[in-house]
Each structure stands twice: as C-alpha cells, then as structure tokens.
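*Asks:* below is the sequence, then the predicted model.
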Amino acid sequence: MRYIVIGAGAVGGSIGGRLHESSRDVVLVARGAHGAALREDGLRFTTPEGTRQVRVPVAGGPEDVELRPDDVLVLAVKTQHTADALTRWAGRPVAGGGTAGESLPLVCAQNGVENERLALRLFRRVYGVCVVLPASFLRPGAVTAACGPYTGVLVLGRYPDGTDDTARRIAADLEDSVFRAPVVPDVMRFKYAKLLGNLAQTVEALCGPVTPGSPAAELAERARAEGTAVLKAAGIDCADTAELAALREGAVEARPMPEGERALGSTWQSLARGAGSVEVDYLNGEFLLLGRMHGVPTPVNETLLRLANASAAQGREPGATAAVDILALLRAVP
C-alpha cells in the first residue's frame, strides 16, 4: 500500500513522516512555501527522539501523482479546504481503470464530523479517523510531534460504520509506525466526543491557555455544556470522557522536546501562522447547526465562532482576546 497524504501539516506530516520512517511508501501533498521547503530540504520532523530531515517524496497536487490501485488517500487538510481537495482528487484516473473516487479508499484524518459526509458524495470507500495526535506546524517544512511512547492514537473505522480488511491493514501499518490504531465499528462515536473537546481549542485560540478556574475555563465549560445538550437533543451517541482518556492513558503523554518547542491546539496554530482562516465553522459551527435543527440555543458557541473567524480574517495573534470580555459580551446577549 502507498499512502498519499493530502495536507502535510501537523497531523498529515506526523502520519506521513512516521509511515515513511517505518519503510512504508508515502507521498506528501503540499503547496506554497511548505511544499517548496519539503521538496528542497525534506520534512524537518521533531519528536521526543530528536530532530531529523525526513526525505519523503512530495507532490503539489493530484496532477503530480500517477495513482495506483494499491494507493490509500489520507485526507489531512482543515475542513474548510475539504470540498476543494475532494473535487480535485476524486476524478483522477487510477492505473488499470476507474477513478480515485470509484476505487481508492479515502481516510479522513481530520477533526469534526463534516469531512466524511462530504467525502461519501464523491468516494465509495470512506474511512473516519478520530485523531488524538498532539502536534504542531508553525513554519514551512517543519512539524513537531511531542508525545510518547506513541506519537498519537488514531481510532479508525468505515464511514458511516463498520470495519473491513482495508481498515485493519491500514491500522497494522500505523501500529508499526509508532501509533496506537484501534479499529472500531462505530468510529463516529469517538469523532463526536473529540468534537466536544475541540470546543476548548477555540477558547484557547482566542484567549490563550485554558487553565482550571480561569475565565477561559468557564467559557470552555459553557461551550461544552451547550454541545452536550445539542447532541442529546439530536439523539447522537458519543464516547464519554473516560473512553477517550483510556485511549491516551500510558500511550500519548507529553515528553521533553529536544528543541523545547511548544504550541497549543490546531486553531491556535492557524492564527499563529496567519493562515487567514480557521476551522471553527465545522467545530463550534456543527453545534450551531444541530442546535438550530433541534431547538437548542447555542449563544456561547455562536459568539466564539464569530470572534474566531474575525480574528483569522483580521490577522490577530492568538490569545489576543480577554476571556472576561467575551463573558461580558455573553451577558449582554438576550
């Protein structure tokens, strides 16, 4: 199997780098300054073992790859870029006949729950992944994955449900590449649970670290309470916090890093890189959508979404908004 990793940022770069180091066939897909840096110098990959330049083949897009029947497409872009990526890859021919959408497995190694829905419109074989992989991508060509003894936990299953031999083969390759990769028949239960956890990332992107007892922690808890109420009203089952904690326990723990580089969550990183957009329409926004469908008010998530999008559009630094100001704004909401 060859892994075509579409989006070689924190998650995609870590998955692709580890698979390459375990002698799997990998192509990283990246554009712009990041793609140029990867082609010129390789992936500067920092883990608890040290920093090294990982020379992985790089493509700028589907036009640079001749697809084979044994390819696996790993989608690791932010959700706001998913529709474009799917459209560009689905119709690409595969050697021996057919297109990528008709014959190749597509693995959504992404946050949120919208990616799989979008993918199933264009790809017959879609797999969801609940990504528990603390990693950072702050400058072109460099990715840091800060945990051990495993780089991360990647819970894998067919979408909308089920398992198969392809999922098990992919999981075996990941398990051989410093990941824990359980295969489950109900992967979306885990993805909805992770989605609840992602709500705190919007708060930290706006306000900085979410420390116990702080105004930021109050905001994050209120956002999560809304999300929990929405899922209950929608009748959506999700894994509980104990199940997620069990996946990480003894497997994904912060380690001292050789370069001392630390970063917060992926939304914080998007603001720090000046990416121009953030993923909140599909994180907090998922709960707005469900809340509107099922009559559950979500003023906290709506406010956080609006402020985060404005911060990205205006190029504001992460942590530039005081949590107390957001709480005051919420008190004024009718």
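*Replies:* Good, I have the coordinates. Because the structure is a prediction, the values reported are computed rather than measured. Residues are numbered from 1 along each chain as shown.

*Asks:* from here on, just use CA atoms for contacts and neighbour counts.
*Replies:* Will do.

*Asks:* and the spatially most central residue of the chain, which of the three is it?
*Replies:* By CA atoms, centre = their mean, the chain has its centre lying nearest to Gln110, at 3.3 Å. When classified by DSSP: H, G, I helix; E, B strand; the rest coil, Gln110 comes out as coil.

*Asks:* for the stretch 101-250 of the chain, just list every one of the strands.
*Replies:* 106-108, 126-132, 135-139, 142-145, 147-149, 152-158, 179-180 (DSSP state E, counting those that start in this stretch).

*Asks:* buried set for the third one?
*Replies:* Meaning strand 135-139. The neighbour-count check on strand 135-139 (16 or more other CA atoms under 10 Å) flags Ala135, Ser136, Phe137, Leu138 as buried.

*Asks:* wait, the third one touches Val143, no?
*Replies:* Spelled out, that is Phe137. Yes - between Phe137 and Val143 there is a contact at 4.9 Å, judged by CA atoms under 8 Å.

*Asks:* distance of Leu289 from Glu114?
*Replies:* Distance of Leu289 to Glu114, computed by CA to CA, to the nearest Å: 11 Å.

*Asks:* name the residues of stretch 191-199 that are buried.
*Replies:* Lys191, Tyr192, Ala193, Lys194, Leu195, Leu196, Gly197, Asn198, Leu199.

*Asks:* tell me the one among the residues you listed nearest to Tyr282.
*Replies:* Leu195 (9.2 Å; CA to CA).

*Asks:* which of the strands of the stretch 101-250 of the chain sits closest to Ile326?
*Replies:* Proximity to Ile326 (CA to CA) singles out strand 135-139 among those, at 26.6 Å.

*Asks:* residues contacting the closest one, please?
*Replies:* 9-11, 14, 34, 143-146, 262-266, 269, 272-273 (CA atoms under 8 Å, 6 or more residues apart in numbering).

*Asks:* angle of that strand against strand 152-158?
*Replies:* 110 degrees (axes from the mean of the first three to the mean of the last three CA atoms, to 10 degrees).

*Asks:* let's bring in a second one:
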Amino acid sequence: MRYIIIGAGAVGGAIGGRLFAAGHEVVLVARGAHHAALRDGGLRLTVPDGSLTLPIPAVDRPEALELRPGDVLVMAVKTQDTTGVLESWAGRPVAGGGTACEELPLVCAQNAVENERLALRRFRHVYGMCVWLPATHLEPGKVAAFGSPLTGILHVGRYPSGTDRTAERISADLETSAFLAPVVPDVMRWKYAKLLANLANSLEAVCGPVDGDDLLGLYRRTVAEGRAVLDAAGIAYTGEEEEKRVRGDRIRLLEVEGTERGGGSSWQSLARGTGSIEADHLNGEITLLARLHGTAAPVNETLQRVANAFARERRAPGSMPVPELLDLIDRRDRAPDRS
C-alpha cells in the first residue's frame, strides 16, 4: 500500500513521516513554500527522541502523480478545504482503469464530523480516522510531534460504520510506525467525542492557553453545552473512561528540542495567518445541531463567530481578554429568540 498524504501539515506530516521512516511507501501533497521545502530538502520531523530528515517524495497537485491500484488517499487538510480536495482528486485516473473515487480508499484523518459525509458523496470507499496526535507545523518543511513512546492514537473504521480488510491493513501499517490504531466499527462515535474536545480549539485560539480559573470554567461550559446538544440530537459519543482505557499511559507529551509546542490546530492557523479556521465545523457543528433540534448553544455560537473574525482579520492568537469574550457570550445568551 502506498499512502498519498493530502495535506502534509502537523497531522499529515507526522503520519506520513512516521510511515515513511518505518519503511512504507509515502507521497506528501503540499502547497507553496511548504511544498518547495519538502521537495528540496525533505521533511524534517522532530520528535522527543530527536530529529529526522526524511526524503519523502512530494507533489503540489494531483496531476503531478500517477495513481495506481493499492494507493490509499489520506486526507489531512482542514475541513474548510475538504470540498476542494475532493473535487481535485475524485476524477483522477488510476492505472489499470477507473478513477480515484471508484477504486481507491479515502481516509479522513481530520477533526470535525462533516468530512466523511462530504467524501461519501464522491468516493465509494470512505474511512473515518479519529486523530489524537499532538503536533505542530509552523515553518515550511518542518513538523514536530510531541507524543512518546507512541506518536498518536488513530482509531480507524469504515464510514458510516463497520470494518474491513482495508481498515485492518491500514491499522497494521500504522502500528509499525509508532501509532496505536484500533480498528473500530463505530468510528464516528469516537469522532463525536473528539469534536467535544476540539470545541476548546477556538477558545485557545482567541484567548490563549486554557488555564486559570476563568478559562477553565469557560472550557467546561463550552464542552457541557456541546454534550447537551449532542444528547438532544440523539448522537452517541464515547465517554472519558472509555477513552482513558484506550489511551492509558501509552502516550506522554514531552519536550521537543528546538520547538515550542504552542497551541492546537486552530491556534496554529491564526499563527500562520492562513485567513481561515475550522470553527464553522467544530463549534459551528454544535451551533447547527442546536438549531436543528430546538435548543441553544450561545457559548459555541459566540466562539464560532469570534474565531472566524480573528482568522478573517488575521488577528494574533490569544489576543482577546477573557472578560471581553465572556461579555460577548453573556450578551448572546440574553438575546431574544426571534424564531
């Protein structure tokens, strides 16, 4: 199996780098300065044990690569970029006949829960991946991953449900590459739980590290609101005890030489000044479900709106005082229902 990593940022770069270092065939797909750095100098993957410079082939567009039977497409872009990826890769020919959307498995190694649904409109063989992989990508050609002794936990399963031989083979390859990769028949239950954890991404992005009484209290309020909305919608998600049993002590977060960990994926989007952020598909998922099921989500709705404004205006991450955000939430909570 050859792994085509579409989006070689923090998650995609760490997965692709670890697979390549373990002897698996990998191609990285990236854009702009990141692609140029990968093409010219390889991927520099830094982990707690040291730094690896990996000469992984890299391309910047689908047309630069000939697809073949046995390829696995791993989509690791942010959700706001998913539609463009699907459009550009679905119709690509596969050697021997057929197209990517007909013949090849597509793995959604992404946060949020919308990607698989979007992918299934185009691709026959879609797999969800619940990603727990603390990593950073802020400079072209460089990715740092902080987990040890395992780099991350990647639950894999067919979408919308089930398992098969392909999922088992992907899992086996990942487990030779410093990951724990359980094959599960209910991967979306794990991804909805991860969605709840990712609701804090916007909070961290706009106000900074989630510590101190005010931010921790707001974090708990954000997640509790998310759970209440999922419950109202009748959506199942894994609980903390089940997650702890899987994670155990398999991953510890350690320092990586020469790299400050910084924040999560939304914080990194603001730090890189990309102009976009995942808030519509994280906090915005809770906002949508609340509206569909006749309940309210003022905390997540406000975080969605504020995070989008930060990205659009290219404001520095962590620059909003907590009292200002709390005031915006309280004003939204008191606003009359106009439905």
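*Replies:* All right, it came through fine. Just so we're clear, the structure is a prediction, and the values are computed from it rather than from any experiment.

*Asks:* follow-up on the earlier one: nearest approach to Thr47 of structure 1 belongs to which of the strands of the stretch 101-250 of structure 1?
*Replies:* strand 142-145 (5.1 Å).

*Asks:* onto which residues of structure 2 does the closest one map?
*Replies:* Mapped onto structure 2 using TM-score structural alignment, strand 142-145 of structure 1 spans residues 142-145.

*Asks:* quick one: buried ones out of the contacts of strand 135-139 of structure 1?
*Replies:* Looks like the contacts of strand 135-139 of structure 1 have 9-11, 14, 34, 143-146, 264-266, 269, 272-273 buried, using 16+ other CA under 10 Å.

*Asks:* filter these down to just the ones in strands.
*Replies:* Val143, Thr144, Ala145 (DSSP state E).

*Asks:* for Pro334 of structure 1, give its distance to Gly13 of structure 1.
*Replies:* 44 Å.

*Asks:* pull the number of nearby residues for the nearest residue to Arg88 of structure 1 once chain neighbours are set aside.
*Replies:* Of all residues not flanking Arg88 of structure 1 in the chain, Pro62 sits nearest, at 6.8 Å (CA to CA, 6 or more residues apart in numbering). Residues lying near Pro62 of structure 1 (other CA atoms under 10 Å) number 18.

*Asks:* thought Pro62 of structure 1 was touching Thr87?
*Replies:* No - with contact defined as CA under 8 Å, Pro62 of structure 1 and Thr87 do not form a contacting pair (10.4 Å).

*Asks:* tell me who's in contact with Val29 of structure 2.
*Replies:* Ile4, Ile5, Ile6, Gly7, Ala8, His35, Ala58, Val59, Asp60, Arg61.

*Asks:* how near is Leu38 of structure 1 to Arg262 of structure 1?
*Replies:* Computed as CA to CA, the Leu38 of structure 1 to Arg262 of structure 1 distance reads 21 Å.

*Asks:* with Glu102 of structure 1 instead?
*Replies:* For Glu102 of structure 1 relative to Arg262 of structure 1 (CA to CA), the value is 41 Å.

*Asks:* next: Gly16 of structure 1.
*Replies:* 21 Å.

*Asks:* check Arg125 of structure 1 too.
*Replies:* 36 Å.

*Asks:* got it, and Gly235 of structure 1?
*Replies:* Taking CA to CA, one finds Gly235 of structure 1 at 38 Å from Arg262 of structure 1.

*Asks:* same check, this time on Val94 of structure 1
*Replies:* 40 Å.

*Asks:* can you tell me which residues contact the residue lying closest to Leu133 of structure 2 once chain neighbours are set aside?
*Replies:* Spatial nearest neighbour of Leu133 of structure 2, excluding adjacent residues (CA to CA, 6+ apart): Gly152 at 4.4 Å. By CA under 8 Å, 6+ apart, the contact list for Gly152 of structure 2 reads Val131, Trp132, Leu133, Pro134, Ala178, Phe179, Leu180, Ile251.

*Asks:* got the contact list for the first one?
*Replies:* Contact analysis of Val131 of structure 2 by CA under 8 Å, 6+ apart lists Ala109, Gln110, Asn111, Gly152, Ile153, Leu154, His155, Lys194.

*Asks:* number of residues surrounding the residue lying closest to Glu175 of structure 1 once chain neighbours are set aside?
*Replies:* In space, and not counting its chain neighbours, Glu175 of structure 1 is closest to Ala181: 5.8 Å by CA to CA, 6+ apart. Other residues within reach of Ala181 of structure 1 by the criterion other CA under 10 Å amount to 25.

*Asks:* need the residues touching each of Phe137 and Val143 of structure 1.
*Replies:* Gly9, Ala10.

*Asks:* how near is the residue lying closest to Asp176 of structure 1 once chain neighbours are set aside to Phe45 of structure 1?
*Replies:* The shortest distance from Asp176 of structure 1 to any non-neighbouring residue, by CA to CA, 6+ apart, is to Ser22 (6.9 Å). Here the criterion is CA to CA. By it, Ser22 of structure 1 lies 14 Å from Phe45 of structure 1.

*Asks:* quick check: buried residues in stretch 64-78 of structure 1?
*Replies:* Leu67, Arg68, Pro69, Asp71, Val72, Leu73, Val74, Leu75, Ala76, Val77, Lys78.

*Asks:* please disregard the earlier target; I meant stretch 237-256 of structure 1.
*Replies:* For stretch 237-256 of structure 1, by 16+ other CA under 10 Å, it's Cys238, Ala239, Leu244, Leu247, Arg248, Ala251, Val252.

*Asks:* nearest to Ala322 of structure 1 among these?
*Replies:* Once CA to CA is applied, the member of these that ends up nearest Ala322 of structure 1 is Leu244, at 29.7 Å.

*Asks:* quick one, helices of the stretch 101-250 of structure 2?
*Replies:* Taking DSSP state H, counting those that start in this stretch, the helices of the stretch 101-250 of structure 2 run over residues 115-120, 165-175, 187-198, 200-207, 212-233, 240-247.
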